[in-house]
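**Student:** what's the 3D shape of this:
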Amino acid sequence: MFGYSVQRGRMPPTQPNPGQYALTNGDPLNGHCYLSGYISLLLRAEPYPTSRYGSQCMQPNNIMGIENICELAARLLFSAVEWARNIPFFPDLQITDQVSLLRLTWSELFVLNAAQCSMPLHVAPLLAAAGLHASPMSADRVVAFMDHIRIFQEQVEKLKALHVDSAEYSCLKAIVLFTSDACGLSDAAHIESLQEKSQCALEEYVRSQYPNQPSRFGKLLLRLPSLRTVSSSVIEQLFFVRLRLRGPAGAMDSKAAGTSGRLLQGAARQGGGGPGRQEQPTLQKCNPSCKPGERDSL
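**Tutor:** Down below sits the predicted model:
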């Protein structure tokens, strides 16, 4: 599953502008906003800032066509993988660990990106995109797919209801990505410590930016376990079948960068050097109340 290709040139890369990260409520992150060095690097790693694709998504009652939905989904997937390989600490992991983490978490990262850009989730275009109108199907299959679409919609809407800002989304994605639950990790303890760093950065940011919302940090973390209720196979069927993709992570195959291709084709093809190293930020030691905990209890 973990290695498909997209036609070259369908989604030209864009250069991120670190000074223009759009919040979900429309307010820009600026110099008056507290951002740790770590969170700043997480934001800077975004290859497709929300402002680039958000205008198309956020218009009221905007019903996108099937092709536009699939194009946007592929762009969100590109964004998730490119973001991961450019954030602090991730490029320094073993290639096999990078692949394992992306294999496990790509669908959760996709849901977070979909919520961040307010992706339209109208049922009829999604069913058409999944190809369910192209051939006869049983009523049970339609009902099952409708239920999966509903679950996906619910997760996106619950995130949108929290008015999560760009810095919070970046931290949530880092918490999701750095999970010791992935199989075959060479240093699970180190990856767990990276999850803890990300969680502590989020807690510090929320306390600074939202002092009148003492429960906000907990509410954000409580959204993460439910992301796994969205089936990765259903996301593939809904958004990527029409693009003739053979698995979500291979979206990066259309890029010439060797590292991306190796990440997405699997651990068996590792040759040729790893991604560039990020300058590592200095992180304050987390207070004892901030613990990573078990993944299912976040």
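
**Student:** from here on, contacts and neighbour counts on C-alpha atoms
**Tutor:** Fine.

**Student:** roughly how far apart are residue 172 and residue 91?
**Tutor:** Computed with Cα to Cα, to the nearest Å, the distance linking residue 172 and residue 91 is 18 Å.

**Student:** of those two, who's got more company?
**Tutor:** Taking residue 172 and residue 91 together and counting by other Cα atoms under 10 Å, residue 172 has the greater number of neighbours (22 against 18).

**Student:** wait, what's in contact with the more buried one?
**Tutor:** 198-199, 202, 220-221, 224 (Cα atoms under 8 Å, 6 or more residues apart in numbering).

**Student:** switch the cut-off to 10 Å
**Tutor:** The contact partners of residue 172, by Cα atoms under 10 Å, 6 or more residues apart in numbering, come to 109, 112, 164, 166, 195, 198-199, 202, 220-221, 223-224.

**Student:** Enumerate every residue touching residue 148.
**Tutor:** 142, 154, 229-231, 234-235, 238.

**Student:** Tabulate those residues in a markdown table, adding columns for neighbour count and distance to residue 183.
**Tutor:** Shown next, in a markdown table, are these (neighbours: other Cα atoms under 10 Å; distance: Cα to Cα, whole Å):
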| residue | neighbour count | distance to residue 183 |
| --- | --- | --- |
| 142 | 14 | 33 |
| 154 | 15 | 29 |
| 229 | 13 | 19 |
| 230 | 20 | 20 |
| 231 | 16 | 19 |
| 234 | 16 | 22 |
| 235 | 20 | 22 |
| 238 | 24 | 27 |
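
**Student:** this one as well, want them side by side:
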Amino acid sequence: MAYFDGCHCLGNRRQNSILYSILKNDNQTEQHTHRRPGAALQQQACSCGSKKKVALRCPQITCKTASAVLVKTLKFVKNVPCFRELPAEDQLVLVRSSWAPLLVLGMAQDRVDFETTETPEPSMLQKILTSGQERRGSPHEQRDQGVTLADIQGIKAFLTKCWGLDISTKEYAYLKGAVLFNPDLEGLQCVHYIHGLQSEAHQALNEYVKMIHREDPARFVKLFIALSMLRSINANVVAELFFKPVIGTVNMEELLLEMFYGK
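**Tutor:** Here you go, the predicted structure:
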């Protein structure tokens, strides 16, 4: 394949294609936690409701579950041979960019559902007392005031879409490969190689779908529609919702690096 000829990262290890790597990694079938999805996604009549701030109803349980999914996700990434062959700089770029969508994909695969509750609006006195602190705070701190109902709706819509498609373990593996190997990120050295890996993931998924779901010729397109929904989910929202209740002000990127390179 032409993608691999011009990249020094591949060397002579052509056999470590994305198809080989992901299938080899995913042969250890994960047991799904089959929980029934929660209440149906509620539609808001106006945009005002979607801007309301919400938080997890049971943060202790949900955050613990999300953390376990993140550990499995990073383990999946580290066990892909062609990922390990990439330069360390490229590995960091890919992990920083893909951890959140991969986590939400993992939550869909493990059938992790969650409920939220509306956070109370601060009183006028609280707003007056904290206004000076907000002006002195950084822009990030000022934004870091919870997630909106619209953010939750985006995540819930993606989870519901995946559960409705009844995605198989192998399909999830190919989707993870397509998300992980994103050649459009800035700072990558082995762009052509990574582009080739993503193309192989797409091709492998397409061939698998055609073989297993012959009665549904549009399934490949449906899976890509789900991926497009995944791209709209903001990583800061994922960190705020599922990890801030546990790690507080700890930098999420530092935590990721510690988890990824820690023993």
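
**Student:** so of the contacts of residue 172 of structure 1, which ones are in helices?
**Tutor:** Secondary structure defined by DSSP state H assigns 109, 112, 166, 195, 198-199, 202, 220-221, 223-224 of these to helices.

**Student:** Now list the buried members of the residues you listed.
**Tutor:** The neighbour-count test (16 or more other Cα atoms under 10 Å) marks 109, 112, 166, 195, 198-199, 202, 220-221, 223-224 as buried among those.

**Student:** Which two among those residues are spaced furthest apart?
**Tutor:** Within those, two members stand farthest from each other by Cα to Cα: 166 and 195, at 18.1 Å.

**Student:** what residue of structure 2 matches up with residue 146 of structure 1?
**Tutor:** For residue 146 of structure 1, the aligned position in structure 2 is occupied by residue 149, per TM-score structural alignment.

**Student:** burial measure for the closest residue to that match other than its chain neighbours, as a count.
**Tutor:** Residue nearest to residue 149 of structure 2 in three dimensions, not counting chain neighbours: residue 50, with 4.7 Å by Cα to Cα, 6 or more residues apart in numbering. Residue 50 of structure 2 has 17 neighbours, counted by other Cα under 10 Å.

**Student:** quick one: the residue lying farthest from the centre of structure 1 from residue 242 of structure 1, how far?
**Tutor:** Note on structure 1: the largest separation between a C-alpha and the mean C-alpha position, by Cα atoms, centre = their mean, falls on residue 136 (33.5 Å). Between residue 136 of structure 1 and residue 242 of structure 1 the distance is 17 Å, computed by Cα to Cα.

**Student:** What's the match for residue 172 of structure 2 in structure 1?
**Tutor:** Matched to structure 1 by TM-score structural alignment, residue 172 of structure 2 sits across from residue 169.

**Student:** How about the secondary structure of residue 243 of structure 1?
**Tutor:** Judged by DSSP: H, G, I helix; E, B strand; the rest coil, the three-state class of residue 243 of structure 1 is coil.

**Student:** Aligned to it, what sits in structure 2?
**Tutor:** Counting by TM-score structural alignment, residue 243 of structure 1 lines up with residue 246 in structure 2.

**Student:** show me the contacts for the closest residue to its match other than its chain neighbours.
**Tutor:** The shortest distance from residue 246 of structure 2 to any non-neighbouring residue, by Cα to Cα, 6+ apart, is to residue 63 (7.0 Å). Residues touching residue 63 of structure 2, when contacts are defined by Cα under 10 Å, 6+ apart, comprise 56, 69, 114, 241-247.

**Student:** when you align them, which residue in structure 1 goes with residue 63 of structure 2?
**Tutor:** Residue correspondence to structure 1 (TM-score structural alignment): residue 63 of structure 2 is matched to residue 70.

**Student:** if I look at its match, how far off is residue 175 of structure 1?
**Tutor:** Applying Cα to Cα, one obtains 27 Å for the distance of residue 70 of structure 1 from residue 175 of structure 1.
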